[in-house]
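# I need the structure of the sequence given here:
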Amino acid sequence: MSIGELRRISHTGGRRRTAAERRAAGADNKAAIVFLAPFILGAVVLTLGPVLMSLYLSFTDYNLLQDPQWVGIDNYARMLGDSRLHQSLLVTFIYVLIGVPLQLGVALGLAILLDKGMRGLPFYRSAFYLPSLLGASVAIAMLWRLIFGAEGLLNTLLGGIGIESHQSWIGSPETSLSTIVLLHVWMFGSPMVIFLAGLRQIPVELYEAAATDGAPAWWRFRAITLPLLTPIIFFNLVLAVINSFSAFTQAFIVSGGSGGPADSLLFYTLYLYQEGFGSFRMGYASALAWLLLIIIGVLTAVNFWLSKYWVHYDD
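This next block holds a predicted model:
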């Protein structure tokens, strides 16, 4: 008797399945294949196919108008001397290193505040989540230009308190990236909701026992909240890093697609877009896309490796 037959017998309580049961199981399998077919087809045609095509194009010289010409690793070798690529990496890493911790810190702080059981919690939760739905949109990016422009709302507010300023905050290399980081921090809604759900899972008995022993609030936060919340922090951290590296709309709209003054807003994805659809160097743009994939993959792997030193799971 084969292993497959033994498994089938074990699933039917130690007896062989009847012909009717086998036909029913076959019908269920066919139904499953039918329902999964659109997803599988979409994954192959819309995801796997373009991914493999971009890998091929990364080794070619392709301008979208003529047939790709094989150039080997020339596109990857070109990256070593590409100063604008290096600038885009610098801008993106600064954006990630500053924006991600600030966003998660704000999200965690507001989640703790909302976890206190204040009145109108559903309203505040929805209001704080709203920026995450609107933050990466074209309309909000254009609004950001109006707020931080030379005649924008920020300068108007500063003038109202006696500080005259006609500086364009998005037009200055020293401050333009800070405005985009602020926009990123403003989109704290998604991690905040996830933090709030994690806080609701921490047993209240732990806080009550610590309070009975006279532990102050800061100690309860450090010894109870943070350790039990580390899996949620890790989850939000991984998602935030990936999303930050793929940021595009904010920099494109605020800088007008140019990368800002002195390339201070030249995000990696914006430079990739300029090379592929601005200069029609699609082969080089494909190589840039694979470099981005490698960077995100390496950073994600590092995060998972480091997680064993600070993430605590309940056994």
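# all contacts plus neighbour counts: C-alpha atoms, from now on.
Noted.
# Name the residues of stretch 151-171 that are buried.
152, 153, 154, 155, 156, 167, 168, 169, 170, 171 (16 or more other Cα atoms under 10 Å).
# which residues in the chain form strands?
60-61, 69-70 (DSSP state E).
# Identify whichever of those lies nearest to residue 301.
strand 60-61 (29.1 Å; Cα to Cα).
# If you count contacts, what does that closest one end up packed against?
When contacts are defined as 3 or more Cα pairs under 8 Å, 6 or more residues apart in numbering; DSSP states H and E, strand 60-61 packs onto strand 69-70, helix 282-310.
# can you list the residues that contact the first one?
Translated: strand 69-70. Strand 69-70 is contacted by residues 59, 60, 61, 62 when judged by Cα atoms under 8 Å, 6 or more residues apart in numbering.
# one more, for comparison:
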Amino acid sequence: MIGKLKKKRDHANLSGYLFISPFLVGFFWLTIFPIGMSLYLSFTKFDLLGSPRWIGLDNYVRMFTEDDKFWQSLKVTFLYAFTAVPFRLVFALAVALLLVKTIRGSGFYRTALYLPSIIGGSVAVAVMWRQLFGNNGAINGILEALGLPTTSWLGNPDTAIWTLILLFGWQFGSSMLIFLAGLKNIPMSYYEAASVDGANAWYRFSRITIPLLTPIILFNVIMQMISGFLSFTPSFIITQGGPLNSTLLYALYLYQRGFMFFEMGYASAMAWVLLLIIGIFTAFVFRSSKHWVHYESGGDR
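You can find the predicted model right below:
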């Protein structure tokens, strides 16, 4: 009897593994193996044509001591991420606060405002953005019609990065929907009780909405921060990293080293440095969350 039960259990386990085998093959072959290969290549000199040649830590030493463009790309990426991410989240929360109220056509507005998040990362949108902010684009056309001075938005190192930041903020739809779901989960009785006690709108927002929304804010901060550090398409399509490397995002420089200069070993080392940077900032956000994130079931985490 015990043998039959064991045989049935083994058969059930085998069936389960067969069902998940496509995922396991994809996970190990398309995820784990490339990650391990990238780590190995980061210690080699590899030009995609010949065989990798082991050089130890030379790629990392060169990156931190000899490559000025590496530091420039890091500087640009930090500016981009720490400006564009708060801009997107603040704007998304503001729009979510407007849409949380039941108004006529609210479903249409939510759909329309979410669309940029679906198409925002595409090449077509980047091309459209480049046309809008070009010397003869719509933005300068509007300014000229209003009698205001025009400028070369994409050709000026002081303004080019801000056009990319604006594009990142425009793609606020996914964050908005997540904020909207969080706002709908806050009981209205809290606001009603606060109103009876004489609390004004700002007090209700700062003492009820924000504290109860902090788990959602934590999630959005982490996801959008990662997205900001990995941003590639806008810089590649709109500015190609110029002018004067003022929009040379880290992911774009990594691409240039790997696929334009065929320094795949060096690009792999850059990828692992980026992974480490994202991991450090993610850990810092999680570590700090116990001081500002509030959970209903267990208090502060």
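# about what we covered before: just name the most buried of the strands of the first structure.
Highest mean neighbour count among those (mean count of other Cα atoms under 10 Å): strand 60-61, with a mean of 22.
# Average offset of that one relative to the second structure?
For strand 60-61 of the first structure, the mean distance to aligned residues of the second structure following superposition is 0.6 Å (mean Cα distance after the TM-score superposition for the first structure).
# ok, for the aligned residue in the first structure for residue 100 of the second structure, nearest residue in space, not its chain neighbours?
Mapped onto the first structure by TM-score structural alignment, residue 100 of the second structure lines up with residue 115. Spatial nearest neighbour of residue 115 of the first structure, excluding adjacent residues (Cα to Cα, 6 or more residues apart in numbering): residue 196 at 6.5 Å.
# now the residue positioned nearest the centre of the second structure: how far from residue 16 of the second structure?
With distances taken as Cα atoms, centre = their mean, residue 227 lies nearest the centre of the second structure, 1.1 Å away. Counting by Cα to Cα, to the nearest Å, the gap from residue 227 of the second structure to residue 16 of the second structure is 35 Å.
# what's the answer for residue 25 of the second structure, then?
For residue 25 of the second structure relative to residue 16 of the second structure (Cα to Cα), the value is 14 Å.
# And residue 293 of the second structure, by the same measure?
According to Cα to Cα, residue 293 of the second structure stands 39 Å off from residue 16 of the second structure.
# next one: residue 33 of the second structure
23 Å.
# Matching the residue nearest to residue 115 of the first structure against the second structure, which residue comes up?
That one, residue 196 of the first structure, aligns with residue 180 by TM-score structural alignment.
# Does that match touch residue 98 like I think?
No. Look at residue 180 of the second structure against residue 98 with Cα atoms under 8 Å: they stay out of range, at 9.4 Å.
# more crowded one of those two?
residue 180 (21 against 12; other Cα atoms under 10 Å).
# okay, residue 293 and residue 16 of the second structure: which has more neighbours?
The neighbour comparison of residue 293 of the second structure against residue 16 (other Cα under 10 Å) goes to residue 293, with 20 against 11.
# Can you tell me what the more buried one aligns to in the first structure?
So, by TM-score structural alignment, residue 293 of the second structure is matched to residue 311.
# cool, and residue 34 of the second structure?
For residue 34 of the second structure, the residue aligned by TM-score structural alignment is residue 50.
# Any idea how many residues pack against that match?
12.
# Quick check: the gap between it and residue 39 of the first structure.
Taking Cα to Cα, one finds residue 50 of the first structure at 16 Å from residue 39 of the first structure.
# check the fit of the top helix by length along the first structure onto the second structure and give the mean distance.
Once the first structure is assigned using DSSP state H, the helix that runs over the most residues is helix 83-114. By mean Cα distance after the TM-score superposition for the first structure, the fitted helix 83-114 of the first structure averages 0.4 Å away from its aligned residues in the second structure.
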